[in-house]
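**Q** Give me coordinates for this.
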Amino acid sequence: MTGSRDGAFDALRGQLQEAASAFAGGPDALEGILLGMVDDVDRAVREPLEIFPVCHHSPASALAMARRLREKQPKVVYLELCEDMAPLLTELRNCRLPVAVQAFAGQVEGFPAEWAPLSVIAPMTEASAEYQAIAYALDTPGVELVLVDRSADHVFQWDPRHEPEPRLPEPGDAEAALHGEAVGVEIGDLRPRFAELEEHLLRHGRVRHWSEWWHQYVEVPLASSDHDTYRQVMFLIGSLFRRLAPGDGERVRIDEDRERYMWTRMREHLAASGADPAECVYVCGAFHAASRVEEFGVDGTAGAFSVSPRTGTTWQYGLIPSSNAAIEAQFGLAAGSVSIASTQWTKSLKRTRVRPYRLAGQDGTKRKAPAKKTAPAALAPRTASPAAIAPATGAGEPAAPDRLSGFLRRPPVLDGLDEAELLGWSVEIVRAARRSGYLASTADAIAVFETSILLAGLRDRAKPTPYDFQDAAVTCIEKDAVPGRRDVRRLVEILMGGDRIGRVGYEALPPLARDVHDRLAPLGLKLQQRGVQRALLDMVSRPELRACSDVLWMLRRLLPHGAARPIMGERRLGERSIQESWDVAIGTHQRSLIELGYEGVSLEQVLEQRLRREAYGPQATTATVLAAVEDAVLYLRGGRLADELGAHALKVLATERSVDGAPEVLRRVRSLLAYYRTGEPVLPAWIESFVKTGYAHYCTLLPTAFRDQDATVRQVAAMLGFLFGMESLALSLGCDRAQLELSVAQSHPEEPAKTALLWAAQVQLGTLSREELRARCGELLDNPLVVPAYPRYLSGFVHALEPVPGLADVVVEAVSNAFGRLPDAVLLPWLPLLITTLRSGAAELAPLLIREAGRIFPGRLEALDAWVPPWRSPSLPPGTGRAASAGPRGVALLAAHPAACDAVAELLGCEGGWASTGPAGAGARGAVPATRYPATCDAVAALLGCEGGWASTGTGTAGAVLTARHPGAAEAVGALLADA
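**A** Predicted coordinates:
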């Protein structure tokens, strides 16, 4: 377009052309940009369908929007907002602003899996033009509200480079994280995309950031301007930023596709509804109002643009709480700018006496019956064939005269200094600073007042802005330290309105969130209220609170930390508390609770889905699946889900080829076994199969784990703990102990810690005696080449207490010998390693060592001088001690417990019962176990403390064998079997 039809902007074109020639020395690109901007303004102004350009969260835009809606009373309002969010806007009346309309997808289809979850939000504040339009349309009979922007699905379709990156919240950034990782849909994105232009504007405007520039040079002048001036100035700004933006790239294509999409939807609606464009208004960002696409306007050509179909992703919609800080963080605005805008909005309403629109029943207003709407189906996106789309007729209102020339040439109207307002700010900031620990005084209030005026004068302002006041307060009060939790800049933000946090009403919550509120009602808490509340549960006097306890434990499992935190009471397998105390902050974490409602209709359903997702995920390990089984038992009472997940854990275990999760597997299997043995009549089939399969699985991996350098000693100890701890159950289920013995025999570790672990396993299996183990430890200390590595052997012995807790006395002896014999150069560097090992990897084993040391060492300091360690005391001769005194005990055993003795005789292979037949009879009885069950007799001899094993050297009597080969064992067993 080279000129307007009635020459309304010809004078402005001439002035800009002269200015471009004088500035650039002749026609060039600058002239094209300036004249093109005028063409964009002229084109937008003449459009029959009124375009109302806005800036997001701008009080001037909201004020102009409210004023224009009352003047024109349009019948159709087209709004730049995701069209699939339309059904949710009526729920805004049940909320306290600011809130955000959200589209959420937990599982994606048609997008990369790593993008999940997807979230799109559109925040709403009362000081925004889009909220004024929504409130007008929803509460005015006969008005249609049509959302015309791309759907949430297309937001991600049209931005293939988008990969949501988690933003780590900074300290004190809890409110800024209300939107999470959501993609913000902003109406009126008015910020230069040309970095040099923004830098130029900030430098010459003598401001620090874009929000301050916009407030000073756009907000204040436009707040009192008429409708035509407002529109033309906003068109001009949008055209300037658009023409100076980079001319190629993905973002430009997306912007143009959005404009084609919106104009296509509007023409479809006009054709289908027969609405008159003169009775409609199109609310969009000023950046998109200055569009140059072919589809622009009701008379625009359809072109070749077509809307791609949506993917198979299922989207959930809801309202989440928002805050001023969250909006600022989402869209890169300066901290406190939304709060300052809210304060400016309130002041503008008082000054201009404009009545804003507010949804009935919201924020303290009286609720009235919803107005009848015409054509409610218009809220859903319509489709029409290109042939059915006819250009709208009617010229609409006459084109407005040129307001830009006068606005651009007129010097800024300087507001007079409002001393009362500035003085009030100064006094209040000093009062707030005192409450926060600053040593502020009346002199500081005067200094802030005068410095604000000084800064405004240095920046060519007649009236200090809130930003000038903020800088003055920081300069005069903060000094060099922040004594409290908030700095002065934050105190000013609170003074200017604070970080207002929205709230979603009960009626607008999803079914799951409402169900949580209903089930926690017996607690008598205000769950909508932000902050921490204390809940006391006495399940003895009030049994109905057990259901509340179940809900709180599930919320603790599902919601972020702090939403439900137990102070007293715990929930473990087989245990239930009778009294509990909780810190509940559900109102603070309302967004997380709402997003939880997108996953299901009840907490139990969501928890079951999450447990399945964790157990069947591609990265799931055996420990992960067992953790899911434990949670299913704790929160869902086990049953079918626990059995299903347990069977899946068996499959995952069979496919694992590493031992990384062995410690966690051992811990969880032990707890589950203890629970089922005490709480169930029989063990579930899956856990029996798991023990049987795990026994064979770890026997197979044991030799490799001993040699593998990546396998830690704690992991190998956990494997041995599983094998030895589950051995009795595994053998009863049909496993063969020879497999374990063969696996240990094939293990040849090179690392000292694993070598000590192997020795402990051999002692447990009986292939290595305790005396031989002590001798090996002594040899290590006697070898000067091995002494530096002795602490590593001790680390292995400490971990060996996991599979072989009976070696606690040997470990105490080895540690004592180390303290007594190791040189300081070896001992002192090893002590931190010992402490670290006990604290990080073997904290649960420390009580064993402490208890054993307390039993061995003297309890009083006076007895320490005469104390002789047990391992250094002389050994007892044969026939004394335990063996000599076993005879009377054997008599008592036979006399008092004949049935038990018969059972032992049966285990030893003896026919009939035990009888007191004297030493000769005992020798005859002993012939059967000595000749037929040598392994069993070896175990009996070990229990009796006798050295050596049993052996059959011939077919003679057992007494001859015992006397010839093992006199100590023979005398001990003879004493037990003898009639003293």
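**Q** can we go C-alpha only for contacts and neighbour counts from here?
**A** Fine.
**Q** Can you say which helix or strand has the residue nearest to the spatial centre of the chain in it?
**A** Against the mean C-alpha coordinate of the chain, by Cα atoms, centre = their mean, the closest residue is residue 560 at 6.0 Å. Secondary structure from DSSP states H and E places residue 560 outside every helix and strand.
**Q** need the contact list for it.
**A** Residues in contact with residue 560 (Cα atoms under 8 Å, 6 or more residues apart in numbering) are 589, 592.
**Q** From residue 590, how far out is it?
**A** Note on residue 560: its distance to residue 590, by Cα to Cα, to the nearest Å, is 11 Å.
**Q** For the stretch 151-300 of the chain, just list every one of the helices.
**A** 152-157, 195-205, 210-214, 220-223, 227-243, 250-273, 286-289 (DSSP state H, counting those that start in this stretch).
**Q** Deepest-packed of these, please.
**A** helix 286-289 (a mean of 27; mean count of other Cα atoms under 10 Å).
**Q** compare with the first, here's sequence two:
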Amino acid sequence: MSGPQESTSFTGLRGQLQEAAATFAGGPDALEGILLGMVDDVDRAVREPLEIFPVCHHSPASALAMARRLREKQPKVVYLELCEDMAPLLTELRNCRLPVAVQAFAGEADGFPAEWAPLSVVAPITEASAEYQAIAYALDTPGVELVLVDRSSDHVFQWDTRGERAVDAEGAEAADEAEAPEAEAALHSEAVGVEIGDLRPRFAELEEHLLRHGKVRHWSEWWHQYVEVPLGDSDHDTYRQVMFLIGSLFRRLAPGDGSRVRVDEDRERYMWTRMREHLAASGTDPEDCLYVCGAFHAASRVEEFGVHGSTDTFTISPRTATKWQYGLIPSSHAAIEAQFGLAAGSVSIASTEWTKGLKRTRVKPYVLEGQAGKKKSTAKKTAALPVPESPADVDRLSGFLRRPPVLDALDEAELLGWSVEIVRAARRNGYLASTADAIAVFETSILLAGVRDRAKPTPYDFQDAAVTCIEKDRVPGRRDVRRLVEIMMGGDRIGQVGYDSLPPLARDVYDRLAPLELKLEQRGVRRALLDLAARPELQACSDVLWMLRRLLPQGAARPIMGERRLGERSIQESWDLALGTHQRALIELGYEGVSLEQVLEQRLRRDAYDPRATTATVLAAVEDALLYLGGRRVADELGSHALKVLSGERSVDGAPEVLRRVRALLAYYRTSEPVLPGWIESFVKTGYAHYCTLLPTAFRDEDATVGQVAAMLGFLFSMESLALSLGCDRTQLELAVAQSHPEDPAKTALLWAAQVQLGTLSRAELRERCDELLDNPLVVSAYPRYLNGFVHALGPVPGLADVVVEAVSNAFGRLPDTVLLPWLPLLITTLRNGAADLAPLLIREAGRIFPARLAALDSWVPPWKAPQADPFATTRARSDVRLGAALLSAHPATCDAVAELLGCEAGWEESGASAAPSGVALLTAYPATCDAVAELLGRATV
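**A** As a prediction, the model looks like this:
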């Protein structure tokens, strides 16, 4: 290899490219400028005193070349293209199982648009990546310094254009690729990805041209076939110059998008500025340094490029006031593929190629001490290998480009093993595959490779052959053959963050759930059984699980048996726990606080004090505070805020939810507290006046539904006794009902029910109005809407259930089929959509009124048609007796004469101070006669 200051000559290559440009373009033009400019970029990068090592993200060839170069050169400083504020986290990789992602997280955006929050930046790291080799070398080699030089996480969003993230939309893979499972592909969620070596054409026509002429389906396959394989065994100089050339090609043919180009160039200026600052501060010789960056940024043309570049043309802007938190989250091959637009299975295939490359080249990779259960290395620091003298001709590109592709011999044993294994996997997943299919896959793989000018089938050729020969017409299970091949080639390896690298909250969760004696850090579902009666100490675990259910995504903690409601606690619980699968969500909880209680309290306050929060939202937060946090401090504070929110509302949209939650809270406080909290008494008092004020408007408002108005009346009637005891005036409700004049039939029926409840309308008058509706042919078509209002009225006035049953029965009994059948579907759909929760009350009342057997129906008389006994007959008879006794006392002579004529010989009886005639018994026996005589005597009243 040439020394860093030695000039590199590419004269021969320039001449060849000029001849090629003249041949293809017919003379000097833009093509010649592009080709010669690429050579200039390579020449400039090779001559840079600070050695630049270009890489491609998750490339086995880059990782192999990096491991070889690190053992040869043994640099003292490694500059790495990674967010500079993530440096403290890299030592925590020892406690993890790769792949994992380094994450910067901010729950609140201070200096960015509020709709961007939460902010998240992730940088995934796998074993088959050059950056991991550099990190492992620097952290485990004494005297070596690792310096991250890329823009900070804050600058990632400062330079973000919101429309162009790390993956260009034009760079997405073909839509027909097999999709990874959602849980695995979503490990990075909506985080912005930062990768080392984003090497992909940004010129759509160029990528299409390469894919078509390369006879491949997607970019990952093209890169594997035409870059990975040729560079896998190349020497260091050849590798560097080829990667410089590819990066320069893609850069010069990138579209002239100002924002994207500006961000790329600013990143390069940022990195070179940071490197020069470190060199000046540390006094390190550039020859002892190694700069690891993506090939796209290696062949840079900015003025700040190199250790001798411009020093006063770029100023790094200060960071915003956003508070960033950092941690490690689990990653997976599928998550990396989904985030960076790679073909499904490409990262798994790269991992397999990395393992095969290590065996083939016998390169010893760097692995962090103690990582992933590996034994600690006892080997001492190895001395730097002697660097061979550079040959006279340092131009390795000319020979590489003229060299014909190496045709690898067919490895029949490997291909045969693949064929047998995929048939075995297909049979396990429901395919009717046989030995004949294995032979077909073997032969078809060779055939496809030959059609694509390849002597040795690649994993992608084998995948296409397996799909063609096995899948046939349908997929019997949940996995297709393409996915089975990906699994067979290495599968979707999912990383895990070790206990020591978890934030305090996550460690606290594992510690508090330790009595369950489950391996919760592992992926998959674990069943937890809690007998709280036999083991009261598990109550603390139950509290943690219910909070996790409230805070984590669905499926992380799922109750199978047991529930938690206000005033209720289960004595036995059963849970399905998948904390290992949702480790990322648990880690991100740690960014919000140091304990579950703190995070839950913060979230409840955030929900309650949100500018868009409604009264129902705040009451839900109060209920959750009582359920999960215990005590009354938070609940009372949020309840007081609910009172303020209610006072400021001018709509009734949330009335049903407010009614439901207030009833539940009142029931809880009345059974568990000696006195009601002050806030809920004020809430009932204020709510009574508030809804009385809004009631007339809600009856007229077309946007207010009948269910919302019914909920208002339900609040007023159910809370009336408490509100009146607190000083409210019932006249306010009576005036509100009197001022209500709805036009909607459903609301009109609801108003009638309210008037019955208040006593301003009798039940008999309500029946008469219903009969008038059925007799009026102009109104009968709207009768289902009146019934809808009556059914909703069962909420605030449940005593009207018999009247509603009567109204429905009269309609079915009196209306002819020509009228009944057209609006019957409307009645059913209206009740189902608007009053489904009240229908059971109506059905129970109907079951009580109607006969239980069909035979009794013929002789059954509806209660509303049967003769009604006078409930005051006995009282009236006693009143008549008292009236007759008074009459006889006033006319004793007449009484004696009548008694004598009737044969009653008994005289007057003395009882205390008054006298009573013995004819009282006679008057009692003949009350009608008594009334007639009294009327004749003019003594109708006494």
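**Q** any idea which helix or strand carries residue 462 of the first structure?
**A** Counting by DSSP H and E, residue 462 of the first structure is part of no helix or strand.
**Q** Could I get the contacting residues of it?
**A** Contacts of residue 462 of the first structure (Cα under 8 Å, 6+ apart): 414-417, 456.
**Q** coming back round to it: what's the residue nearest to the centre of the first structure aligned with over in the second structure?
**A** In the second structure, the residue matched to residue 560 of the first structure (TM-score structural alignment) is residue 553.
**Q** what do you get for residue 246 of the first structure?
**A** Residue pairing (TM-score structural alignment): residue 246 of the first structure is matched to residue 255 of the second structure.
**Q** cool, and residue 757 of the first structure?
**A** In the second structure, the residue matched to residue 757 of the first structure (TM-score structural alignment) is residue 750.
**Q** after the helix or strand hosting its match comes which helix or strand?
**A** Per DSSP H and E: residue 750 of the second structure is located in helix 745-758. For helix 745-758 of the second structure, the following helix or strand on the C-terminal side (DSSP H and E) is helix 763-775.
**Q** That following helix against the first structure, how far on average?
**A** Average distance, helix 763-775 of the second structure versus aligned residues of the first structure after superposition (mean Cα distance after the TM-score superposition for the first structure): 0.8 Å.
**Q** what separates that helix from the chain centre, distance-wise?
**A** Offset of helix 763-775 of the second structure from its chain centre (Cα atoms, centre = their mean, to the nearest Å): 52 Å.
**Q** By how much does the helix or strand just after that helix deviate from the first structure on average?
**A** Remark: after helix 763-775 of the second structure, the chain's next helix or strand is helix 783-793, criterion DSSP H and E. Taken over the aligned residues, the distance from helix 783-793 of the second structure to the first structure averages 0.5 Å (mean Cα distance after the TM-score superposition for the first structure).
**Q** Where does helix 783-793 of the second structure end up in the first structure?
**A** Under TM-score structural alignment, the match for helix 783-793 of the second structure is residues 790-800.
**Q** Now the equivalent of residue 346 of the first structure over in the second structure: which helix or strand?
**A** Aligned counterpart of residue 346 of the first structure in the second structure: residue 355 (TM-score structural alignment). Applying DSSP H and E as the criterion places residue 355 of the second structure in helix 346-361.
**Q** So for that helix, what gets flagged as buried?
**A** Neighbour counts over helix 346-361 of the second structure (16 or more other Cα atoms under 10 Å) mark 346-354, 357 as buried.
**Q** Dump these into TSV; add distance to residue 565 of the second structure as well.
**A** Output for the buried residues of helix 346-361 of the second structure, formatted as TSV (distance: Cα to Cα, whole Å):
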residue	distance to residue 565 of the second structure
346	48
347	47
348	46
349	50
350	51
351	49
352	51
353	54
354	54
357	59
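**Q** any idea which of those is the one closest to residue 642 of the second structure?
**A** residue 347 (51.6 Å; Cα to Cα).
**Q** mind checking the SS state of residue 148 of the first structure?
**A** strand (DSSP: H, G, I helix; E, B strand; the rest coil).
**Q** Likewise for residue 968 of the first structure?
**A** At residue 968 of the first structure, secondary structure determined by three-state DSSP is helix.
**Q** burial of the residue nearest to it when sequence neighbours are not counted, as a residue count?
**A** Excluding its sequence neighbours, the residue lying closest to residue 968 of the first structure (Cα to Cα, 6 or more residues apart in numbering) is residue 878, at 5.6 Å. Using other Cα atoms under 10 Å, residue 878 of the first structure is surrounded by 15 other residues.
**Q** try residue 431 of the second structure
**A** 20.
**Q** now residue 163 of the second structure
**A** 7.
**Q** cool, and residue 353 of the first structure?
**A** Neighbours around residue 353 of the first structure, by other Cα under 10 Å: 9.
**Q** how about it, what does it touch?
**A** Contacts of residue 353 of the first structure (Cα under 8 Å, 6+ apart): none.
**Q** try it again with 10 Å
**A** residue 347 (Cα atoms under 10 Å, 6 or more residues apart in numbering).
**Q** go on, residue 360 of the second structure?
**A** Here residue 360 of the second structure is in contact with 232-233, 354 (Cα under 10 Å, 6+ apart).
**Q** Quick check: buried residues in stretch 700-718 of the first structure?
**A** Across stretch 700-718 of the first structure, burial judged by 16+ other Cα under 10 Å covers 700-706, 711-718.
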